[in-house]
Structure formats: structure tokens, C-alpha cells
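Trainee: let's see this in three dimensions:
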Amino acid sequence: MGDKRELLILGGGLVGMTLALAAARRGMASHVVDRADPAELLAEGFDGRASAISTASWNLFTNIGLADALEQHGCPIESIAVTDGMKPGRLDFTPAKGDSTLGRMFANRQLRLALHEAAAAEPLIALHSRANVTERHRDEHGVHAVLADGTRLNAALMIAAEGRQSPTRDDAGLVVAKWDYRHRAIIAGLTHAKPHNGVAWEIFYPAGPFALLPLRDDDQGRHRSALVWTVSEEDAAGVLTLSERAFLAEVERRMHGVLGAIAADGPRSSYPLGFHHTARITGQRLALIGDAAHGIHPIAGQGLNLGLRDVGALVEVLVDGMRLGLDPGDAQLLARYERWRGLDSFSVALATDGLTRLFGIPGRLPSAIRRLGMGAIQRTPPLKRWFMDEARGVTGKLPELLQG
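Mentor: Now for the predicted structure:
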């Protein structure tokens, strides 16, 4: 059988690599298979995206030994400002004195670097890069995958972590509910004259949300933020081909001067926005995590955090089972993971979809009603605290790895 391990993780992105590392810290060995070339993934400028890491997700990184490598690169989110087109009725989420921040912003490249460096030093992780899977097999005795070069990888449990277009999920015949928002997220880095003071801006326009996410100042002391601008599919190509001057003018018009004069910091990119959720996240000796199980709108910055909660729950379920002498692919363990994560991920997915549709209704009356609702939340501290706890990811039953 060769090198049989507990886990066969198909997909070596942020969620898949975090799972491999978290499992290794609990004594589980894994094969990680990824089609990408690490040198390209880790190259400067490969991916301009940035991710909001919630308090719970930061606890996970701390508990698996990544905090020291990441701390210097993260920018604390001190507050979140939510506004309907910069009209009166702004909603501010600011933690009470003594509470933790609402999260940290990281460039995705820094997250990948920390994960790959930690995995390279971990003997319980076997990374198979630039590898294509030609065969997947699951039965009552175990799982295996065959790579294009003929290598056979054996394990007790197969994990689908390949993202939204997961071939492992599709191969298993798991039903997916999905729809296309017919929008694209335009991603760009900005430098700006005024400091952001750790404020994340979520400005809602009928065409889609316009988010300004705080990043650390660069080596030259320039203030930086990440832009995530949602535009309709038919407008995306035009926005991407605008000259730099014209693009910045459009961005400044939507920012209403909150960060002062701006300049571009790197190239623009985009990706399509859609919703999907699998009816089930497990099968015979199979578990889905991250975007393979659920893809949501980036409106609340919870996509990656949702996947990291999958990681924490799955590792806890497997560790508890192995203490009892159960095989990692045992159906009872997978049923527990299904119960734990199925409802939570679906609830978050529906909430983000509802927000997207609610703020997408044009017209003065819908805008007035939305601002009235935001004003009511602004004046109700317990409700505001609940929203902040949701943003921090500290509500509900938390896996041990996500606890402080």
C-alpha cells in the first residue's frame, strides 16, 4: 500500500494547507495534492487579493503555530463603517474598550508564504505540487488517488479542498445549489494620502458593494488599502481596460474623499461572483471543506473564515474519533462533521446572499428604508454587539482550535 496516511487532501490552497497543518499538529499525516506550481503561487504580484481574518480564525492560526510568522504582516481592523452610498445613516461597528479587534487584514500571498514554509518543515505533510489527479477511488477499506505520473496515494479519508469548481465533489455526485450573480469583483491595491486608522469601509451602491479594506503601510510609509469593487458582468471588461487615470477617477468618485488622494498600487484583477452550496458535505470516506462545500458573496468578507471553521470542526471530529480508536473515514465521524458544519455554513451563505439582494434594490424609498434599519441597529448596543461577534466568528459552537 506504500505511504498510507490518514488524510488525502485534494487542493493545496489556503484552506487545504491549513487543514494539513492543523491535522499534523494533532498527529495526523496527510498527502496534499495541488495542480499549481508553488513558485508561481508565492511570486510577488501573483494574486492581489487580501483576506479578512476573523478573531476565531486568528485563534486557529495561533494554535497551529502560524501567528509569529504572520503577526508583522497583518493590519488590525479597528472598526467597520457601513453606509448606503455615503448617505446619512451610517452604521459603525467599533468594539468596546477591552474587546479584541474585529479581525486582521492580510495579503493572500503572506498567508500562502506562512503556510507553505510551515508545511515544508512538517514531516507529517507530503506536498505533491504540479500534480494532476487522473483517478479517485473510495471504498469501505480506504481511499486513493492516482496522479498523472502514475503515483498512487493512499489514505483513510479523502478531503475535497479544490475550490468552487471541485472535480472531487462533482465526481462524488454531490448535488450543488448555485446561481450566478452576473457580477464581478474588481480587485486593486491603493495607496492614499490619509491614514485609514484601521477602518474597513463597506459602501453599498445599487450596482454592488464597494469595499475599502485596511492594509499595513508599506516600507516607504505609504498608507495602503485593498479595494474590492463589485460591478455588473457587462461593465467589468470596461472597468478593467480603463486607463489608470480614468480608473482612479471612478474610484475616487465612489470614495467621497474618505482616504484623500489615491494612487494605484499594483495591477487590477477580477473574478466572477456566484453562490453555491452543496446539499451534503460528506460522502463515503469523503469530506468537503471551504469553497468546495460553499461559495458565498464576498460582501461580508467571511468566505475564507467559513472554510477555516470547516478545518477546525473536521480536525476536532477526527481527533475525538481517533482517541476512541475509530478510523478517520468512519461514517459516524463524518455524520458529526456534517451536522456541525452543514447548518452554520448554510446560514452564513443565506445571510450574505440576502444582504447582497437587499442593498441591490435601487431607488430612494428602498435606500431610505435601509438607512432607517441601520439607524435602529446603530442605536441598539446589544444588536450591534451581536453583529460584531458574528464578524469575529465567536458565536455558536466553536471548535477547540478556534478558541482563544
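Trainee: going forward, measure contacts between C-alpha atoms and count neighbours the same way
Mentor: Noted.
Trainee: any idea how far the helix or strand harbouring Ala56 is from the middle of the chain?
Mentor: In this structure, Ala56 sits in helix 55-63 according to DSSP states H and E. Helix 55-63 has its C-alpha centroid displaced from the chain centroid by 14 Å (C-alpha atoms, centre = their mean, to the nearest Å).
Trainee: contact partners of whichever helix or strand comes after that helix?
Mentor: Sequence-wise, the next helix or strand downstream of helix 55-63 (DSSP H and E) is helix 67-70. Residues from elsewhere that reach helix 67-70 (C-alpha atoms under 8 Å, 6 or more residues apart in numbering): Trp58, Phe61, Thr62, Gln110, Leu111, Ala114.
Trainee: mind listing what the second one touches?
Mentor: Pointing back at Phe61 there. Per C-alpha under 8 Å, 6+ apart, neighbours of Phe61: Ala67.
Trainee: and the gap between it and Leu402?
Mentor: 8 Å (C-alpha to C-alpha, to the nearest Å).
Trainee: so which of the contacts of helix 67-70 is the most crowded?
Mentor: Within the contacts of helix 67-70, neighbour counts (other C-alpha atoms under 10 Å) peak at Trp58, which reaches 25 neighbours.
Trainee: which residues touch that one?
Mentor: Ala67, Gly103, Arg104, Leu402.
Trainee: tell me the two of those that are most distant?
Mentor: Arg104 and Leu402 (14.9 Å; C-alpha to C-alpha).
Trainee: sequence B follows; please return its structure for comparison with A:
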Amino acid sequence: MDNPGRARILQGMERNTDILIVGGGLNGPALALALAQAGHDVTIIDALAEKVRKNAAFDGRSYALALASQRLLAAIGIWDRVEDHAQPMLEIKVSDGHAGAGPSPLVMQFDHAEIEEGPMGYMVEDRHLRRAFLEAMDEEPRIRQVDGKAVVAQEVHPGGVTVTLSDGQHLTGLLLVGCDGRSSGTAQRAGIKRTGWDYGQTALVCAIEHALPHNGVAHQFFMPPGPLAILPLTGNRSSIVWSEKRETAEAINAMNESDYLAVLRPRFGDFLGEISLAGKRYTYPLGLTLANAFCSDRVVLVGDAAHGVHPIAGQGLNAGLRDVGALVEVVTLAARRGEDIGARDVLERYQQWRRFDTATLALATDAFNRLFSNDNPLLRLGRDLGMGLVSALPQLRRGFIREAAGLTGDLPKLMQGRTI
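Mentor: Purely as a prediction, here's the structure:
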């Protein structure tokens, strides 16, 4: 997507690519594909070898994709590759209670039939998404992939930014995007500090097989130590994201499979019949982390590199894909006007678009976790009455459904299923 303005900016400097992306998880490839399809030359760098990232074994990791995120994946050609492996989420049930005692009778229930657009979202396994992204990038001539090499340094200079790889290679572009997670080296090297705190909770993550069908219903059961999410996968399987106090979680994860299931069963209940583990088990510490800025000179942050929130609403990847849609739109429109896509004023448009939304999401998930992860009887009564009120008011209920589907706020065009 070259133009005379850009040629002047790069006069006297060799450029390998328009945009350098660090991080080949999910947000990085989504961004690379969307940018390439908009006419930009992209280089994506990941420290892991491609054969490791392409491993098709089922390891239990899955993602809840809001409807708006599904639209973005469709717009960049990924949805057709994973649709057969996607499980629609047709209902969401939210309840409060204690392990082994069952939920409170006041339950929030959201049904996709109350909105016109379709399912609120889909569950898709990590292995299918990663393989789809890697195959799509292989087929895109505007994307260059650099695997098995880490970025060890970055330098901003007039008209561009250069990264140094672990093998000594240098790559130069107009813009550097950090899609490298909560401990983003890109952010650290740019001098961007973070604000956040630890929750003292750990998420236990696994997949289970169960005897009875889930019928596309997702469950969120709040208990004093933390929430338990039961998210439907294809077949008689569900993904589990289960939060406990850190010491308890470490002890549970160290158990053998039989003892692990014995602890899970009273929390899970018997509504899906007998359960067994499918795939591996994982844990990760829970905390809130927000970058104090989403951009610097010729550097911009996307996904967890910019904002890491509690998984209580399953919005981590969805927020990252909103970043992707917003950044592609900002950069592409700037390039069409002949602007320097790495200029600070261009990147600040992206920051202005996304920062308030992500801060609001972070505060909402933080407040929700603090409200529900306790056993204060007054708070329990208040939240149960609140859930009952939401369920009783159709207009309020539909508002929550549209929020869960990602259909509210200032949506990027790609999340509306539109081209830029």
C-alpha cells in the first residue's frame, strides 16, 4: 500500500515491511490477515516454531467468541475454516451458591432467541483456531512469517522502527505492534508501564466429557472462592474455567485425575450426568493489568499486551479482536489519506477508540469478581435480587444479551461484518 508520502518518509532507510507484529498467538495472526487484506505488507514474528503452534492435539483450551468476533473472523476468511468445529451458545445461565448446595433459585437466564442476530456467540477450540490462522497466513502473499526467533531489541528512528531478532537479524517497518501478552516485551522496551493488581485467585482450566447433552447452554456459577464457567463444546463436551483461592487451586491441580474430579463434581453438579476429563489440565494466576498507554512512538499494543482482565465474562479474546478491528480501520484509513501510519497522531486515534472501552471492561469484571467472590450474606441477598430483577425485565435482559454478543458500543467495521 505504498504512496508518495510514505516514500518520502522512508527516504534513505531500507524497509523490510510496512508493519511488524510481535506475537503469533491469536490476535497477532488475526491482525496480520486483516492488515494484509487491506493492502499492507506485514511481517509477523513468533518465538515458537510453526510446527509447535500447528500441533493439532486436543489440549482442552477453548474460547468463547462473541457474535461480533465471529463476524470479524468471517470477514477475514477464518470462519469458514473453523465453522464445522464451532458450538453455538444458545443460552447463558448465571447463578450464585455454594459447592454441593446447588444454586440460588434466583437465576439470570439469557436466550439467543430474544435478539434477531442469531446465537450470542460460539465456543471454538484453540487447536482449530490456531491451525486456521496458520494456514490462512501461509496462503497470503503479503504476510511474511518469522518463527522460532524472539525479538530482543527495538529502536525507533526517523521514519521507521527496527527490531533485532535473537539470531542477530534486523527488520525495519513503519509500525511495530505488540501482540505479545501481559508481559509484553514490546511494551517494556517502549517504556510503557502497567497498572494492575493480583486477585489471589488461580483459574483451573480443563475440558470434560459428560453423559448428557448440554443443548448449547453456557453456565456461570458463582461461589465464594470464585466463579465456575461451564461452556459448551461440540459433542457431549464442555470447557471448564474454575477459579479458586491460589493455595487451594495449587493443591487441586496437584491431585491425580480421580481426586481432581471428586473435587469438581460437587461444584459442577449432576445436571449433565457422569463426567470425565478430556485433554490436559491448566492453571493460570488471575489479575488485572492495564498498559498506561496503548501507543508510543511507532509502537502500538493489542490484546493482552494492552489489557488483561479477569476471565469472569470470557471477554479476553473478544476485547483483543476489537483492538484488531479498530487498529486495522485506523491504519488503513490513514494510509489511504497518504498519512504516515506509524505517526503518533494516527496511533492516538486507535488509543482513543479503545482505551475507554477496555478500561470500562476491566473495571466491570473487577467489580463483578469482588461482588460475587465472597460469602457476605447482605451482598449475596443483593446480588440474588439483582439477578432476579434482570431476568424479570425483558428490555434489561435483552441489553445484557446484546452486550454478551459484543453488539454494543462503537464497533469497528470488521465486527459489523463490513469491509473497510
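Trainee: hmm, back to that, dump the contacts of helix 67-70 of the first structure to JSON lines, plus distance to Gly290 of the first structure.
Mentor: Converted to JSON lines, the contacts of helix 67-70 of the first structure look like this (distance: C-alpha to C-alpha, whole Å):
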{"residue": "Trp58", "distance to Gly290 of the first structure": "17"}
{"residue": "Phe61", "distance to Gly290 of the first structure": "16"}
{"residue": "Thr62", "distance to Gly290 of the first structure": "20"}
{"residue": "Gln110", "distance to Gly290 of the first structure": "19"}
{"residue": "Leu111", "distance to Gly290 of the first structure": "16"}
{"residue": "Ala114", "distance to Gly290 of the first structure": "19"}
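Trainee: hmm, which two among those are most spread apart?
Mentor: Farthest pair in these, by C-alpha to C-alpha: Thr62 and Gln110, 15.2 Å.
Trainee: distance from the helix holding Ala56 of the first structure to the second structure after superposition?
Mentor: When the second structure is superposed, helix 55-63 of the first structure averages 0.6 Å from its matched positions, counting by mean C-alpha distance after the TM-score superposition for the first structure.
Trainee: what range in the second structure matches that helix?
Mentor: Under TM-score structural alignment, helix 55-63 of the first structure corresponds to residues 67-75 of the second structure.
Trainee: same check on stretch 353-364 of the first structure?
Mentor: Taking TM-score structural alignment, stretch 353-364 of the first structure hits residues 366-377 over in the second structure.
Trainee: how about stretch 185-192 of the first structure?
Mentor: Against the second structure, stretch 185-192 of the first structure falls on residues 203-210 (TM-score structural alignment).
Trainee: for the second structure, just list every one of the helices.
Mentor: Ranges of helices in the second structure, per DSSP state H, are 4-9, 27-37, 50-53, 67-75, 79-82, 126-138, 185-189, 246-253, 257-268, 316-336, 344-372, 377-392, 394-404.
Trainee: got these as JSON lines, with distance to Gly173 of the second structure columns?
Mentor: Shown next, in JSON lines, are the helices of the second structure (distance: least, C-alpha to C-alpha, whole Å):
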{"stretch": "helix 4-9", "distance to Gly173 of the second structure": "11"}
{"stretch": "helix 27-37", "distance to Gly173 of the second structure": "14"}
{"stretch": "helix 50-53", "distance to Gly173 of the second structure": "23"}
{"stretch": "helix 67-75", "distance to Gly173 of the second structure": "26"}
{"stretch": "helix 79-82", "distance to Gly173 of the second structure": "29"}
{"stretch": "helix 126-138", "distance to Gly173 of the second structure": "19"}
{"stretch": "helix 185-189", "distance to Gly173 of the second structure": "15"}
{"stretch": "helix 246-253", "distance to Gly173 of the second structure": "42"}
{"stretch": "helix 257-268", "distance to Gly173 of the second structure": "49"}
{"stretch": "helix 316-336", "distance to Gly173 of the second structure": "14"}
{"stretch": "helix 344-372", "distance to Gly173 of the second structure": "15"}
{"stretch": "helix 377-392", "distance to Gly173 of the second structure": "50"}
{"stretch": "helix 394-404", "distance to Gly173 of the second structure": "37"}
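Trainee: out of the ones you listed, which is closest to His98 of the second structure?
Mentor: Evaluated with C-alpha to C-alpha, the helices of the second structure place helix 257-268 nearest to His98 of the second structure, the distance being 7.6 Å.
Trainee: tilt between that closest one and helix 246-253?
Mentor: With axes from the mean of the first three to the mean of the last three C-alpha atoms, to 10 degrees defining the directions, helix 257-268 of the second structure sits at 130 degrees from helix 246-253.
Trainee: re earlier: between the helices of the second structure, which gets nearest to Asp59 of the second structure?
Mentor: helix 126-138 (7.8 Å).
Trainee: buried stuff in the closest one?
Mentor: For helix 126-138 of the second structure, burial by neighbour count (16 or more other C-alpha atoms under 10 Å) applies to Asp126, Arg127, His128, Leu129, Arg130, Arg131, Ala132, Phe133, Leu134, Ala136, Met137.
Trainee: and the last one, what's its match in the first structure?
Mentor: Under the alignment defined by TM-score structural alignment, Met137 of the second structure is paired with Ala119 of the first structure.
Trainee: same question for Val241 of the second structure.
Mentor: For Val241 of the second structure, the aligned position in the first structure is Val228, judged by TM-score structural alignment.
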